[in-house]
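> Below are the sequence and a predicted model for it; my questions follow.
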Amino acid sequence: MYRIENDLLGDLEVPVDVYYGIQTQRAIDNFNISGIKLYQFPEFIKALAYVKWAAAETNFELGLLDEKLKTAIVAAAKEVVEGKFDKEFPVDMIQGGAGTSTNMNINEVLANRALELMGYQKGDYQYCSPNDHVNLSQSTNDAYPTAIKLGIINSKAVLIQHLSPLIDSFRKKGVEFKNVLKMGRTQLQDAVPMTLGQEFEAFAANLEEEIERLTQNSNLFLEINMGATAIGTGINAAPGYAKLCAENLKKITGLAFVSAPNLIEATPDTGSYVIYSSALKRMAIKISKICNDLRLLSSGPRCGFNEINLPAMQPGSSIMPGKVNPVIPEVMNQICYRVIGNDLTVTMAAEAGQLQLNVMEPVLTFSILESMQLLINGMDTLRMKCIDGITANVEHCYEMVINSIGIVTALNPYIGYKNSTKIAKEALETGRSVYHLVLEHNILTKEQLDDILNPENMLAPKNVV
């Protein structure tokens, strides 16, 4: 069953029961590109609804929209915010038209739901029009980027909700492994002793910095261009609309939105997306580095570092019996590579802006939202299927410390650089341990040596008397 709707290109059949209309249907027909639909990003849909809600309130306050229409549009927007109509947003995330298809998708859904609430049939746009009423005083060029910014801010909050437990998991392992002595390494060579707990606590601290960075960078999205309409001149918007709409959006969302001081500058500007995407890239690089470390530390089990054991998640080979691979860090690495690639897409899309508009915002938006969703899914997987189940090979870690050349660094303040070099060289040439060579050459007594090599004396600054 279909209803017939028409636009400047003519008539088109639209499924009778759907809330979207003809322009959404054209987008469905035209843009079968990524296979990733708007409904897969519910925070973005909510953001679109909030923007239209704020616009309706503003138009009513300025005397441009009667109370009945305003009430119906706001009620419909609230239902969209609640997630009742997510499946009514089937447009592809990558689309031509600078986001017009997405903007009209929300306009049509709200118009048709408002019509129902007022007792009319879907498509009876003379009573509530997607363009004349829902999109009143707006253009895609101000409503769409404002929704993008709100959607990213809300998605950022979700991202941090998933990052924080991952940090906590690393920190718990830091406490669990606080007494596990091991060798630290620089340039993949033995360095000086540390604890496995210190290593995992460093992972936690490294990622904790990203919460502040993501929050700080997302604050740039609080400056919006509602009221700019087509290019920033505010054509077809009433005087005072821009600031009042920002205030209404602030009131509705609880976020400190402000109207951009120069709407012509703000309309094509995508600098805030670039810097936020760079924060996602930075976080991805850090997580990927940590996963590289986990893979190295668990390598073996007989011919690698073998300091930690990652949970065995699946058989590792179709030909090598008994092999188990670090599949969870591996998949997290690949997620991070995708995020890094998405950042390049954001960079190129931002650079592609021309004159008074950047028409590449759809792929820019998709890239940022996809990066956040991938990180959310990946961090949950990394935490639950890897970090929480890591165990330490305590004795093996300790044996590597005792047999390493690296502990000679701890002796350097006591026996001097020349003696330390001599002992290190002999240990390398003979394969004997530094510990036994120091005793054999009567450089220190066993009591002195044991005290110096006490883990507590090697893991932090200490005065040498």
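Arrived safely. Just so it is clear, the structure is predicted and the values come from calculations on it, not from any experiment.

> contacts and neighbour counts: CA atoms only from here.
Will do.

> How about Ala312: what's its closest non-neighbour residue?
Val324 (6.4 Å; Cα to Cα, 6 or more residues apart in numbering).

> Let me know the distance separating that neighbour from Glu370.
Plainly put, Val324 is 30 Å away from Glu370 if you go by Cα to Cα, to the nearest Å.

> Which single helix of the chain contains the most residues?
Counting residues, the longest helix in the chain under DSSP state H turns out to be helix 140-176.

> counting contacts, what elements does it pack onto?
Here helix 140-176 touches helix 42-61, helix 100-117, helix 196-218, strand 223-224, helix 361-385, going by 3 or more Cα pairs under 8 Å, 6 or more residues apart in numbering; DSSP states H and E.

> chain center to the shortest one: distance?
Relative to the centre of its chain, strand 223-224 is centred 21 Å away, using Cα atoms, centre = their mean, to the nearest Å.

> what does stretch 136-146 give?
Worked out by Cα atoms, centre = their mean, stretch 136-146 lies 25 Å from the chain centre.

> can you check stretch 3-21 too?
37 Å.

> ok, now stretch 362-376?
8 Å.

> same question, stretch 371-384
Distance of stretch 371-384 from the chain centroid (Cα atoms, centre = their mean) equals 9 Å.

> do the same with stretch 119-136
Worked out by Cα atoms, centre = their mean, stretch 119-136 lies 37 Å from the chain centre.

> Next: stretch 10-29.
With Cα atoms, centre = their mean as the basis, the mean position of stretch 10-29 lies at 33 Å from the chain mean.

> Repeat that for stretch 331-347.
10 Å.

> okay, pairing it with this:
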Amino acid sequence: MEYRIEHDSMGEVKVPADKYWAAQTERSHENFLIGVGIETMPREITHAFGILKKAAAIANHALKPEKMTDEKLAAISAACDEVISGSLNDHFPLVVWQTGSGTQSNMNANEVIANRGNEIAGKKLLHPNDDINMSQSSNDTFPTAMHISAVLAIEDKLFPAIDQLIATFKRLEEENEGIVKSGRTHLQDATPIKFSQEISGWRSSLEKDRKMLEIALPELKELALGGTAVGTGLNTPKGFDVEVAKAVSELTGKEFKTAPNKFHALTSKDEIVFAHGALKALAADMMKIANDVRWLASGPRDGLGEIFIPENEPGSSIMPGKVNPTQCEAVTMVAVQVMGNDVAVGMAASQGNFELNVFMPVCIYNFLQSARLLAESIVSFNKNCAVGIKANREKMHHNLHNSLMLVTALNPYIGYENAAKTAKKAYKEGISLKEACVALGFLTEEKFDEVFHPEQMV
């Protein structure tokens, strides 16, 4: 491998000749051999850095054009566009496990954009600190990258996934409107419910989760950029924070604004904690939905067997013909991971000692993993399972009319205690509710048939 010599305030460093990063990135690359190639800083953060560095250059050009010249802005913008597109991802090698402020990732962005910008300009025009990091500090850029990436993950990836599954459930509600089945509470038989009503509960859960995420978004759209080192805005021109938030908004098409209190923005990560709480709520609901689906599909002969789900792949290496609810299992595993991530996010956010939180990389790493896993698992569950759910009408009808909890419909006519006696006799002797009720002398056959209609109990 060929190398070139780069230098920083600590001296010279050998850097791979074909990489755009420089001395500080290389030092981090060598000093933090933890999860290399596996737990790389999320690409969503790299993408966000491309956006915020371009926005900072635009704001600096507007406020101090004598330093951020037209030529510099053009070169920086072109390099940032490549970072945003992902074409320079190979030049961002650093892992999550680095300095807790994300300083090395900020410098990684500064160095790559400067070197690529100089290549575009055809001369040594840009300096990573003086130009790319102008009016900034790692302490305000990394929190800004966190918020930008979180908003994009929720609005551009997670919301479309949720909306697809909601649409599927709406269709299933319409298709199954006339089907009545046994309800279940405590995993025991309960009074009847329409299958469409059961599905509507799933849909409503997702709609609530989406609404909770929407509530979290305005706080995530407040940016720390402009606070610099400790929140005072040292070395920034007046109005930079407002201008840079405006530029981020224009670049993303989303309404970002400057954080009203930069001291809070640098040291507190409560917005991330709050938003991840909504992600955990979504995970909990997806766990419930997936469990409902696999319970309803259990069988084919010895389970509930009230729905059919798509058969996507063989389920066993030893039992021929077995098909498992694999999509449901994947969703439930994702839910467990998200719930674990919530603990990490909360603990990391609590470490904002004095003016700066120094657990930011692990905080956003877990947040973005949760958002990504939820989005992708919901898309997979919808495509490979939910869209193909079919009611087993025959089994639903059989289970409904075999349920002892239908006796609840007799309460107004024979009273609670007599209804309980009827159910116990039917269960003990293996006879129908009608046979038990008539045998106990509570109702005649004719009266029983007149008042007992399971399909009308919904």
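Received it, and whenever you're ready, just let me know what you need. These numbers come from a predicted model, not from an experiment.

> counterpart of Ala111 of structure 1 in structure 2?
Here Ala111 of structure 1 is matched to Ala114 in structure 2, going by TM-score structural alignment.

> Mind reading off the mean deviation between the helix or strand where Pro412 of structure 2 lies and structure 1?
Per DSSP states H and E: Pro412 of structure 2 is located in helix 411-414. Compared with structure 1 after fitting, helix 411-414 of structure 2 deviates on average by 2.9 Å (mean Cα distance after the TM-score superposition for structure 1).

> Pull out the buried positions in that helix.
For helix 411-414 of structure 2, the neighbour count (16 or more other Cα atoms under 10 Å) marks no residue as buried.

> Alignment lookup: Val230 of structure 2 to structure 1.
Match for Val230 of structure 2 (TM-score structural alignment): Ile231.

> Pretty sure that match sits in a helix.
No - counting by DSSP: H, G, I helix; E, B strand; the rest coil, Ile231 of structure 1 falls outside a helix, being coil.

> Tell me who's in contact with the spatially closest residue to it that is not a sequence neighbour.
Leaving aside its sequence neighbours, Ile231 of structure 1 sits nearest to Gln356 (Cα to Cα, 6+ apart; 5.6 Å). With contact set as Cα atoms under 8 Å, 6 or more residues apart in numbering, Gln356 of structure 1 has these partners: 231-232, 264-265, 267-268.

> Provide a list of residues in contact with the match of Val230 of structure 2.
Neighbours of Ile231 of structure 1 in contact, by Cα under 8 Å, 6+ apart: 141, 263-264, 267, 356-357.

> quick one, helices of the stretch 201-350 of structure 1?
241-253, 263-266, 271-297, 327-351 (DSSP state H, counting those that start in this stretch).

> Switch the ones you listed over to CSV; also include mean neighbour count.
Supplementary listing: the helices of the stretch 201-350 of structure 1 in CSV, determined by neighbours: other Cα atoms under 10 Å:
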stretch, mean neighbour count
helix 241-253, 20
helix 263-266, 20
helix 271-297, 20
helix 327-351, 20
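
> Figure out which of the ones you listed is closest to Asp168 of structure 1.
With Cα to Cα as the criterion, Asp168 of structure 1 lies closest to helix 271-297 of the helices of the stretch 201-350 of structure 1, at 14.3 Å.

> The closest one vs helix 361-385, what angle?
30 degrees (axes from the mean of the first three to the mean of the last three Cα atoms, to 10 degrees).

> And the residue mapped onto Val434 of structure 1 from structure 2, how close does it get to Met405 of structure 2?
Aligned counterpart of Val434 of structure 1 in structure 2: Leu433 (TM-score structural alignment). Look at Leu433 of structure 2 and Met405 of structure 2: by Cα to Cα, they are 9 Å apart.

> Closest to the centroid, which residue in structure 1?
Nearest to the mean C-alpha position of structure 1, counting by Cα atoms, centre = their mean, stands Met372 at 3.1 Å.
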